[in-house]
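Asker: Got a sequence here, can you build the structure:
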Amino acid sequence: MKRNVLLVGAGGVAHVAAHKLAQNNDLFGNIYIASRSLDACSDILDSIERKNNYKDPANKIAAKRIDALNVHETIKLIKDLGISIVINLASAFCNMSILEACIETGAAYIDTAIHEDPDKVCENPPWYENYEWKRKDRCKEKSVTAILGAGFDPGVVNAYVAYAKKHFFDTIDTIDIMDVNAGSHGKYFATNFDPEINFREFKKVWTWIDRQWVEKAVHAEKQVYDFPVVGKQPVYLTGHDELHSLSKNIDANSIRFWMGFGDHYINVFNVLKNIGLLSEKPVKTSEGLEVIPLKVLKACLPDPKTLAPNYTGNTCIGDLIVGTKDGRKKELFIYNVCDHKSCYEEVESQAISYTAGVPAVAAAILVARGDWDTKTMVNVEELDPDPFIDLLNNIGLPTETIKKSYSKKRAPRTKNK
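Answerer: Sure thing, here's the model as predicted:
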């Protein structure tokens, strides 16, 4: 069944998603890219044209202007365009307003991150309980499909857990989600997605250990892991969106998130933090101008979209899962490796944006096909992972696995008396 799609946002992830929607537009009706900046939307359409990524030229792909924080404006656009699926790739500050518009119109809703309140950073877990989950009953009452966190992490890594639980484990002890970017963009310092959202993550670490929430200091725990393709990389214990739903939906003793950072990144980060440039609180200049340091820093750093042309190397993101099967200890690393250069050649993007944008479109395809048209609100791990992973294998994000089994321990022998 073809459905008109509204893609909200025009950043790096939306750029990728627009390309992937165009590559699969025979499955949909009309596709619209909406943002506060029509120029940014038009740049994406120009990129799709350059790469000749329209599968069916007869179907419309057009740009629209929208203030995604304005619920009434979003409702009107959804109704005027006959939208059935909304993919929210705008700032996480917009989640609640876009979700509200979908609930009111009946359009399916897909996002890739937890909602953020500009005045609250690293909220107490489970974070989803403060925002999205409060609308769960209304989605069910109105038969509105709402799929939360359908990027890579959160998103694909959640599906990896569900896949492992379905096919490989009877019980799960630990889940270690690991995200490393072993690529190089050639800049002195940059973030791979919105710097404001990026740095707000690193105020504190909430992690799930021994079935309870534990608060840790940022970048306080480090390990070196030998990843496929990219080799040994340092990763740091970090809080992240997916822990807030996995801790509720998956029966596991510990669920942790580890992100890769090089020494240079850590050094620059510490300087920025220590002089106050990572603060979301306003300050006044000597001229009496009120500014927010983090927003000033964002304006000074490279736009993540500009990193793509010269990016080299690979990302590796996956789940290291330890549990049991048939009474034996089992270990599984389920992962994806993504090449920056290949992403640029295909959609003029870097791999970080690619890994977040492609799954959101895969989710939209599954909603349009009916596989994931849930008529209620869910996180990705609550859905059947098989069609999602199969689809990702075919549209740019293949899944690999490394399995390790341990011999079943024998009971100690007893001497005959």
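Asker: From here on, just use CA atoms for contacts and neighbour counts.
Answerer: OK.
Asker: Wait, a helix at Ala40?
Answerer: Yes. Residue state for Ala40 (DSSP: H, G, I helix; E, B strand; the rest coil) corresponds to a helix.
Asker: Excluding chain neighbours, give the residue nearest to it in space.
Answerer: Ala10 (5.9 Å; C-alpha to C-alpha, 6 or more residues apart in numbering).
Asker: The one you found: what secondary structure?
Answerer: Under three-state DSSP, Ala10 comes out as coil.
Asker: if I read this right, it contacts Cys41, doesn't it?
Answerer: Yes. Shown here, Ala10 and Cys41 form a contact pair, counting by C-alpha atoms under 8 Å, at 5.7 Å.
Asker: Between these two, which contacts overlap?
Answerer: Ile33, Ala34, Ser35 (C-alpha atoms under 8 Å, 6 or more residues apart in numbering).
Asker: Over to the second one. Which of the three states is it?
Answerer: When you say that, I think you mean Ala34. strand.
Asker: residue contacts, it?
Answerer: Leu6, Leu7, Val8, Gly9, Ala10, Cys41, Ala63, Lys64, Arg65, Ile66.
Asker: Likewise for the last one?
Answerer: In this structure, Ser35 makes contact with Val8, Gly9, Ala10, Cys41, Lys64, Arg65, Ile66, Asp67, Ala68, Ala90, judged by C-alpha under 8 Å, 6+ apart.
Asker: Swap in 10 Å and give it another go.
Answerer: 7-11, 41, 63-68, 89-90 (C-alpha atoms under 10 Å, 6 or more residues apart in numbering).
Asker: any idea how far Ala10 is from it?
Answerer: In this view, Ser35 and Ala10 are 6 Å apart by C-alpha to C-alpha, to the nearest Å.
Asker: Let's compare: structure for the following, please.
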Amino acid sequence: MKKNVLIIGAGGVGHVVAHKCAQNNDVLGDIHIASRTLEKCTEIVASVMEKKSLKTEGKVEAHALDAMDVEATKALIQKTGAQIVINVGSAFVNMSVLSACIATGAAYIDTAIHEDPLKICETPPWYANYEWKRREECEKAGVTAILGAGFDPGVVNAYARLAKDDYFDRIDSIDIIDVNAGDHGRYFATNFDPEINFREFTGQVWSWQNGEWTSNKMFEIRKDWDLPVVGTRPTYMTGHDEIHSLSQNLGVPDVRFWMGFGERYITVFTVLKNLGLLSEQPVKTAEGQEVVPLKVVKAVLPDPSSLAPDYKGKTCIGDVVKGVKDGKEREVFIYNVADHEEAYGEVGSQGISYTAGVPAAAAAILIAKGDWDIKKMANVEELAPRPFLDLLNRIGLPTRIKDADGDRLLTFES
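Answerer: As a prediction, this is how the structure comes out:
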């Protein structure tokens, strides 16, 4: 059984992961939080103590770390005795952290695909550009590496696998829908790292249709969905991490991702992009100072974690799956609804961070107990979904299903 967790990243998601690991420290052991900015880590430690999140007596410690430095990350893993590393830092550090885990034997978990800061929207499938190249390395070292274990990617991958296992003989399409119907009261802000958020939407929109990669422009294809709790919401087809693994692992001809956007977001995003302010390439000011426009935009926007106290409303994220069962056409919507105010009340975070952080902690618990300690690299849909979804039901993210039989909570055998 693996013990002791090192959480890399002290943003909103790291905050949630720390609280959820603390609530399960009887399984996970000591908890360590590391980031470039030590102050952010100490604030999370203070929050864990203030909310009395620790289930049993144990350590919760803060550390300064440049996670791009493989040797420093290896040294911290060894110093803390961490056998599980949860990487919720910038997507730019994935390969460095993975290298440290392979070298030390620690299990690795992340919640988003690796990105090269100088490249946007690389050739699909994106996982093949970095992560999947290291499969053999992980297996040879006997290192468990669970990729994309947030909500999307992550839980939605488990929903897709559950649909394949339990509800269909043949799946024809998977449409992943992510709608945030919450309101934080700010004129404009992003719910997670602005740099990563904007990069996600400045390139081509890659989807998997008719068994091949299809390219569109951002905000080119709109679809309105009538969803439980949040009602009818406009969404736009968007490129996203989970398309790139689901398309290769589940043999489904159509896999698409739909993100909800309000008109204000689209307007501000379009203006920033047209002005060149979302560029990741450095420019020189009239004074001769070199700056990266995208980093400047990030610097002037609110820190996503600061949105939590005023956030109200709910999220609805899930998979619309269509196909055939017992010779008849079938459609199901497997989903979760999360509440921003409830998330803040429990762990001091907004709902977007909550939905991303809880699954990462759940993955760590499953590795610690052995269920997911597979000694190789895998995306979530390659793993047994029931233990994961059962655990999520119990720690804050219940799964529901809407189909011809109605709308109900799904329960799973432990």
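Asker: Quick TM-score on the pair, please.
Answerer: Once superposed, chain against chain, the TM-score is 0.97 (TM-score structural alignment, normalised by the length of structure 2); 404 aligned residues with a C-alpha RMSD of 0.8 Å.
Asker: mind checking how far Gln289 of structure 2 is from Pro282 of structure 2?
Answerer: 10 Å.
Asker: between those two, who's got more neighbours?
Answerer: Using other C-alpha atoms under 10 Å, the more surrounded residue of Gln289 of structure 2 and Pro282 is Pro282, with 13 against 9.
Asker: what's the closest non-adjacent residue to the more buried one?
Answerer: Per C-alpha to C-alpha, 6+ apart, closest to Pro282 of structure 2 is Val292, 4.2 Å.
Asker: doesn't Lys284 make contact with the one you found?
Answerer: Yes. Counting by C-alpha atoms under 10 Å, Lys284 is a contact partner of Val292 of structure 2 at 8.7 Å.
Asker: These two: who's more crowded?
Answerer: When neighbours are counted by other C-alpha under 10 Å, Val292 of structure 2 and Lys284 differ, and Val292 comes out ahead with 15 against 11.
Asker: could you list every residue that touches the closest residue to Gln83 of structure 2 other than its chain neighbours?
Answerer: Distances taken as C-alpha to C-alpha, 6+ apart put Ala106 closest to Gln83 of structure 2, at 4.5 Å, once the chain neighbours are dropped. The contact partners of Ala106 of structure 2, by C-alpha under 10 Å, 6+ apart, come to 2, 5-6, 74, 77-78, 81-85, 98, 100, 142-145.
Asker: repeat for Leu366 of structure 2
Answerer: Met1, Lys2, Val27, Leu28, Ala360, Trp372, Asp373, Pro387, Phe388, Leu391.
Asker: That one and Leu383 of structure 2: what is the separation?
Answerer: Distance from Leu366 of structure 2 to Leu383 of structure 2, by C-alpha to C-alpha: 11 Å.
Asker: Shared with structure 1, which of the contacts of Ala106 of structure 2?
Answerer: Among the contacts of Ala106 of structure 2, the ones still in contact in structure 1 (both residues aligned by TM-score structural alignment, their matches' C-alpha atoms under 10 Å) are 5-6, 74, 77-78, 81-85, 98, 100, 142-145.
Asker: So which of these sit within strands?
Answerer: Residues of these located in strands (DSSP state E): Val5, Leu6, Ile84, Val85, Ala145.
Asker: could you pull out the helices for the stretch 201-350 of structure 2?
Answerer: 241-249, 263-274, 293-300, 340-347 (DSSP state H, counting those that start in this stretch).
Asker: Against structure 1, what's the mean shift for the longest one, could you check?
Answerer: Going back to what we said before, that points to helix 263-274 of structure 2. Here the mean offset of helix 263-274 of structure 2 against structure 1 after fitting is 0.9 Å, by mean C-alpha distance after the TM-score superposition for structure 1.
Asker: and the gap between the residue nearest to Pro282 of structure 2 and Asp319 of structure 2?
Answerer: Taking C-alpha to C-alpha, one finds Val292 of structure 2 at 36 Å from Asp319 of structure 2.
Asker: one step back: buried subset of the contacts of Ser35 of structure 1 as a PyMOL selection?
Answerer: To isolate the buried ones among those in PyMOL, judged by 16 or more other C-alpha atoms under 10 Å, type:
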select buried, resi 7+8+9+10+11+41+63+64+65+66+67+68+89+90
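Asker: Output the contacts of Ser35 of structure 1 in CSV; the columns should cover distance to Glu123 of structure 1.
Answerer: As requested, the contacts of Ser35 of structure 1 are exported to CSV (distance: C-alpha to C-alpha, whole Å):
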residue, distance to Glu123 of structure 1
Leu7, 27
Val8, 25
Gly9, 24
Ala10, 27
Gly11, 25
Cys41, 32
Ala63, 35
Lys64, 33
Arg65, 31
Ile66, 28
Asp67, 25
Ala68, 23
Leu89, 21
Ala90, 20
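Asker: Nearest to Phe261 of structure 1 among the contacts of Ser35 of structure 1?
Answerer: Of all the contacts of Ser35 of structure 1, Gly11 has the smallest distance to Phe261 of structure 1: 23.1 Å, by C-alpha to C-alpha.
Asker: I figured the closest one was touching Ala40, is that so?
Answerer: Yes. At 7.9 Å, Gly11 of structure 1 and Ala40 qualify as touching, with contact defined as C-alpha under 10 Å.
Asker: contacting residues around the residue nearest to the spatial centre of structure 2?
Answerer: The centroid of structure 2 falls nearest to Gly150 when counting by C-alpha atoms, centre = their mean (3.3 Å). Contacts for Gly150 of structure 2 (C-alpha under 10 Å, 6+ apart) come out as 13, 88, 109-112, 156-157, 353-363, 380.
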